[in-house]
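[1] how would this look folded up:
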Amino acid sequence: ARFFDWMEEEGYGTDVTRGEDWVRYAAKLIAGGQTVKRHEEVLAAIERFTRTKTKAEILAAAFERNLFMVPLNDCRDLVESEQLAERGFWIPIKHEAMDREVLHPGAFARMSETPLVVDRPAPRLGEFVLEEAARTSSPSAAPAVVAEGEATLPLAGLKVLDFTWVYAGPAVTRQLADFGATVIKVECPTAHDALRANQPFKDDVPGNDRSANFSSVTLGKLSLGLDMNAEGARDLILSLVDWADVVVENFSPKAMKKWSLDWPVLQARKPSLVMLSSSLMGQTGPQRMLAGYGTMGASISGFGYVTGWPGERPSAPYVAYTDYVSPRFGTPALLAAVDHARRTGVGQHIDLSQGESSLHLLGAATLDYTANGRVMAAQGNAHPHYAPSGVYPCIGDDDWIALAAPDDATFAALARVAGQDWSDDPRFTSNATRLENGSALDDAIGAWTARHDRASIEATLIEAGVPAHRVSGSADAFEDPQLAARGHFVDLPYGECGVVPFENARIRFSRTPAEPGPCPTLGQDNAHVLSEILGLDEEAITELIIGGAIQ
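    Have a look, this model is predicted:
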């Protein structure tokens, strides 16, 4: 609503932007309560307004008016970013072949005790052969021998205090829980985790304990329903800090400080503690207070400009992209810090910017700019170095097949399967000519695939050695034989929803496979945490209930 107030102030309000409940607008749209025509009129009104603003003005308004709104940055914007400059993200590294320094993405996380160091270019072929041979030939400690049947989950005994919400933080602690860590999720009973209201819901019935997204990242955790602003809550948290090895939070930088639970306070109380703070822009820099979701993280980190079709509007990746990517950096950083703390007794703080860590997946694009001055733009499904690479229509309702031919042999196999003389066509005889005539090649392949169903064409292409797979939907995933063979889905109980399927851990350990546990309902483990983990007696628990901390 604040955004539309701004539009109104500057004379850009219209009938379609007035009187709408914008908090519930998305749900209304999904439920069909808004016509496509009306929604397009809303978007057109917004565009007329935003076209009067520069990207810098948009970002400034996000801070001044507390708006969830950011510009779409390209690689040039990222290199010139004041935020990234102040955080020292870009590292100049000398390249001998170019005889100059080139800016590289720096550390994916800022670790207070054991900082990650980026100080040399990628190795030349064979550059470190002798050094590596000397290292691997030196004696090392023998690994501990575990008797058959005695193996435990690799993170058994690790104690985690979890202040995370939505997705970027919970996805980290879900991985820890999968492999044996005891994770206590702290959640306010009157201000729920926002992901609980996120669709889809079991049987399309909304409810606090019915969201697929929320339950997916909460498997195996203990739920403590605690009002952090109530009397006695902070003392209770400090007792849990004394118990914990690790604290994880993904609020904006001001939240933990407001509760006097920020890193300096917790470090002074427990020097061996490891704390991971994951936020959109990191704990420092002029944009540190920018609050938002992974959709914003993807846009401000450069993904919006490289996603979509050439010459058309930027599309940006599907949903909250950086929320899904950044946990893959946060978890290994956290485990490295835990290992260091166990060996030295010294904890540390990990400052993880979701935008910065995700930006490493644009490494080639950013280096192309810093080394060659080229700004990567959207190119659809096309690959910059070979053709074909794309998604093509099949018989059926919105059925598609994805395929690629990265070399001449694979392209010849594709042509044989299709029964076409593409390899003899002058436009397609080499990779260079295929790239030059990519649109014509896509049209030819699409005309062939459109006559076949995706299942048969997928099987035929794979048998011929052509990389291919149908474009899968959710229902396809449950019928996928590869996912089934790997045990990708597990059935677990979830409160009133009964037993439902969840995604298993994404990594398969041969000796100590993950054991995802059920998703708790809100406050389900209050008694266990208070009495068994903290050892509180009945009188102390009653006082917490009377004071409103526990509900």
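[2] drop to CA atoms for contacts and neighbour counts, all remaining ones
    Fine.
[3] Number of residues surrounding the nearest residue to residue 50 once chain neighbours are set aside?
    Distances taken as CA to CA, 6 or more residues apart in numbering put residue 58 closest to residue 50, at 8.0 Å, once the chain neighbours are dropped. Neighbouring residues of residue 58 were enumerated by other CA atoms under 10 Å; the total is 17.
[4] how close does residue 58 get to residue 79?
    Counting by CA to CA, to the nearest Å, the separation of residue 58 from residue 79 is 19 Å.
[5] hmm, back to that, please spell out which residues along the helix or strand containing the residue nearest to residue 50 are buried.
    Of the helices and strands defined by DSSP states H and E, residue 58 is found in helix 55-64. Of the residues in helix 55-64, those buried by neighbour count under the rule 16 or more other CA atoms under 10 Å are 58-63.
[6] which one of the residues you listed sits closest to residue 103?
    Comparing these against residue 103 with CA to CA picks out residue 59 as the nearest, at 24.7 Å.
[7] Now do the helices in the stretch 151-300 of the chain.
    170-178, 212-216, 233-243, 253-258, 263-269, 294-300 (DSSP state H, counting those that start in this stretch).
[8] Just the buried positions in the fifth one, please.
    I take that to be helix 263-269. Of the residues in helix 263-269, those with enough neighbours to count as buried (16+ other CA under 10 Å) are 263, 266-267.
[9] Before we compare anything, build this one as well:
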Amino acid sequence: MPIEETPGPLAGVRVVEAGQLLAGPFAGQLMGDLGADVVKVEPPGSGDPMRQWGREKPHGHSLWWPVVARNKRSVTLDLRREEGQRLFLRLVEHADVVLENFRPGTLERWNLDYDRLREHNPGIILVRVSGYGQTGPYSGRAGYGSIGEAMGGLRYITGEPDRPPSRTGLSIGDSLAATHATVGTLAALLHRERTGQGQVVDSAIYEAVLAMTESLVTEWDVAGYQRERTGPILPNVAPSNVYPTADGHAILIAANQDTVFRRLAATMGEPELAELPAYATHGARGSHQEELDQRIADWTAKHDADALLDLLHEAGVPAGRIFRAEDMLADPHYAARDAVVRVPDPTFGTLAMPNVVPRLSATPGSVRWTGPTLGEHNEAVYGDLLGLDADERAALGAAGVI
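    As a prediction, this is how the structure comes out:
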């Protein structure tokens, strides 16, 4: 049966998502946003624990689930049972991608390793997201995103210098691994289009975090320099900090480039600052970072936030507020670009959530529906796609397989 036509560049691609929680499912969300038909496989009865996660649960319903499971179809299937494994392999025959984020070795224990998947679908792409990757001495360890953030180097450099390492307030390690898994999937799909061959995409959380750490390892390897926690600044990059205003707000100003700093100095009414040896170059400003920040803070503290931003924007100096959710929902630029989209939801009426990123001019993605109920698409997938009749589906349900 052909996939129901959906908008987006991945329309016509079917992804069977067998993961849970965040790292795998966020990759599924990204692919679904781009138009893929994502069939999410969940354990009967309980489903993905993400259905219950989140800080706020009005009426007992998660507000995270409708976002991370959007654009997906839900089927129930017990992969621990042989009948469930056989049914999963039938799904694989109709798929382009299998996405999973179990601990390495789990698919192998279920007799669903890549070689067996390939027997049923030679072009299948198996995308595997895990804490430490599929190989190496740590591969068998349990690995959450927070552990990957620590091992990948992000935690050590996050926070204030006089306090223990902090976290970002988001599950950034999981999300980075999912994003890299999606990039790998797209590359594998292109390779298969050219050669007909599938492959395994191995995305480790700690490596996805490591990939974001710029020259951190190289600096230590060559110069013995270890980046440390520096709070709201980057050492030797000035001015780029958060500055106070007269009405109690905080404005981020980033004017560390020479030409931009000259514009900032002129806006402050002190154009001569840009000519002083202490501030004339990027390196000099970095060496005098603390005193320069104080000088700018003394100036910003004399202005209300709106007036200050007007001055800076008119002068071409990058500056902005530090947004919270309520600011995003009220901001005209967010509104003009539909950065936040409101999606109908059977439980909540409508839900605001981030729109699809990135934007494609010819084949844009879309948010078509919020996270489905558990097993909502059993009939469509097992009946229409796999051809199981009502009696077969009923028997599998009674046996607890689906």
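[10] hmm, back to that, residue 369 of structure 1: which of the buried residues of helix 263-269 of structure 1 is nearest?
    Within these, distances to residue 369 of structure 1 taken as CA to CA reach their minimum at residue 263, with 36.6 Å.
[11] Now the closest one. Nearest residue, chain neighbours left out?
    For residue 263 of structure 1, ignoring the flanking residues on the chain, the nearest one in space by CA to CA, 6+ apart is residue 349 at 6.8 Å.
[12] Identify the residue nearest the residue of structure 2 positioned farthest from its centre in space, chain neighbours excluded?
    Here structure 2 has its C-alpha centre computed as a mean, and the residue farthest from that point, by CA atoms, centre = their mean, is residue 272 with 44.1 Å. With CA to CA, 6+ apart as the criterion, residue 272 of structure 2 has its nearest non-adjacent residue at 7.3 Å, and that residue is residue 265.
[13] now residue 373 of structure 2
    Counting by CA to CA, 6+ apart, the residue nearest residue 373 of structure 2 is residue 74, at 7.0 Å.
[14] same deal with residue 160 of structure 2?
    Excluding the flanking residues, the one nearest residue 160 of structure 2 by CA to CA, 6+ apart is residue 231, at 4.3 Å.
[15] how about TSV for the helices of the stretch 151-300 of structure 1, with distance to residue 472 of structure 1 added?
    Output for the helices of the stretch 151-300 of structure 1, formatted as TSV (distance: least, CA to CA, whole Å):
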stretch	distance to residue 472 of structure 1
helix 170-178	23
helix 212-216	19
helix 233-243	43
helix 253-258	39
helix 263-269	44
helix 294-300	23
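[16] what residue lies at the spatial centre of structure 2?
    Central residue check for structure 2 by CA atoms, centre = their mean: the C-alpha nearest the mean position is that of residue 175, 3.4 Å away.
[17] how would you label that residue: helix, strand or coil?
    helix (DSSP: H, G, I helix; E, B strand; the rest coil).
[18] That one maps to what in structure 1?
    Under the alignment (TM-score structural alignment), residue 175 of structure 2 maps onto residue 324 of structure 1.
[19] show me the contacts for the nearest residue to that match once chain neighbours are set aside.
    Excluding the flanking residues, the one nearest residue 324 of structure 1 by CA to CA, 6+ apart is residue 168, at 6.4 Å. Residue 168 of structure 1 makes contact with 250, 278, 322-324, 326-327, 354 under the criterion CA atoms under 8 Å, 6 or more residues apart in numbering.
[20] And residue 522 of structure 1, by the same measure?
    For residue 522 of structure 1, the contact set (CA under 8 Å, 6+ apart) comprises 187, 189, 209, 223-225.
[21] one more time with 6 Å, if that's ok
    Counting by CA atoms under 6 Å, 6 or more residues apart in numbering, residue 522 of structure 1 makes contact with residue 223.
[22] Would it be right to say that it lies in a strand?
    No. Residue 522 of structure 1 sits outside any strand when classified using three-state DSSP, being coil.
[23] Now do the aligned partner of it in structure 2 against residue 39 of structure 2, distance only.
    Residue pairing (TM-score structural alignment): residue 522 of structure 1 is matched to residue 374 of structure 2. Here the distance between residue 374 of structure 2 and residue 39 of structure 2 works out to 12 Å (CA to CA).
[24] Show me whatever sits in contact with both of those two.
    residue 74.
[25] how long is stretch 508-526 of structure 1 from one end to the other?
    End-to-end distance for stretch 508-526 of structure 1: 32 Å, by CA to CA.
[26] Give the buried residues for that stretch.
    Buried residues in stretch 508-526 of structure 1, defined by neighbour count with 16+ other CA under 10 Å: 513-523, 525-526.
[27] do the same with stretch 155-173 of structure 1
    Of the residues in stretch 155-173 of structure 1, 155, 158-173 count as buried by neighbour count, 16+ other CA under 10 Å.
[28] So which of those residues sit within strands?
    Restricting the buried residues of stretch 155-173 of structure 1 to those inside strands, with DSSP state E as the criterion, leaves 159-163.
[29] just the helices in the stretch 251-400 of structure 2 please.
    Chain-ordered helices for the stretch 251-400 of structure 2, with DSSP H, counting those that start in this stretch as the definition, fall at 258-267, 282-287, 289-300, 305-315, 325-330, 332-336, 378, 390-398.
[30] Determine which of these approaches residue 125 of structure 2 most closely.
    Proximity to residue 125 of structure 2, assessed across those by CA to CA, is greatest for helix 378 (23.3 Å).
[31] That closest one vs structure 1, mean deviation?
    Here the mean offset of helix 378 of structure 2 against structure 1 after fitting is 1.4 Å, by mean CA distance after the TM-score superposition for structure 1.
[32] The residue nearest to residue 160 of structure 2 in helix, strand or coil?
    Classification of residue 231 of structure 2 into helix, strand or coil gives coil, according to three-state DSSP.
[33] Structure 1: which residue goes with that one?
    With TM-score structural alignment as the criterion, residue 231 of structure 2 lines up with residue 380 in structure 1.
[34] give me the number of residues near that match?
    That count, for residue 380 of structure 1 with other CA under 10 Å as the rule, works out to 16.
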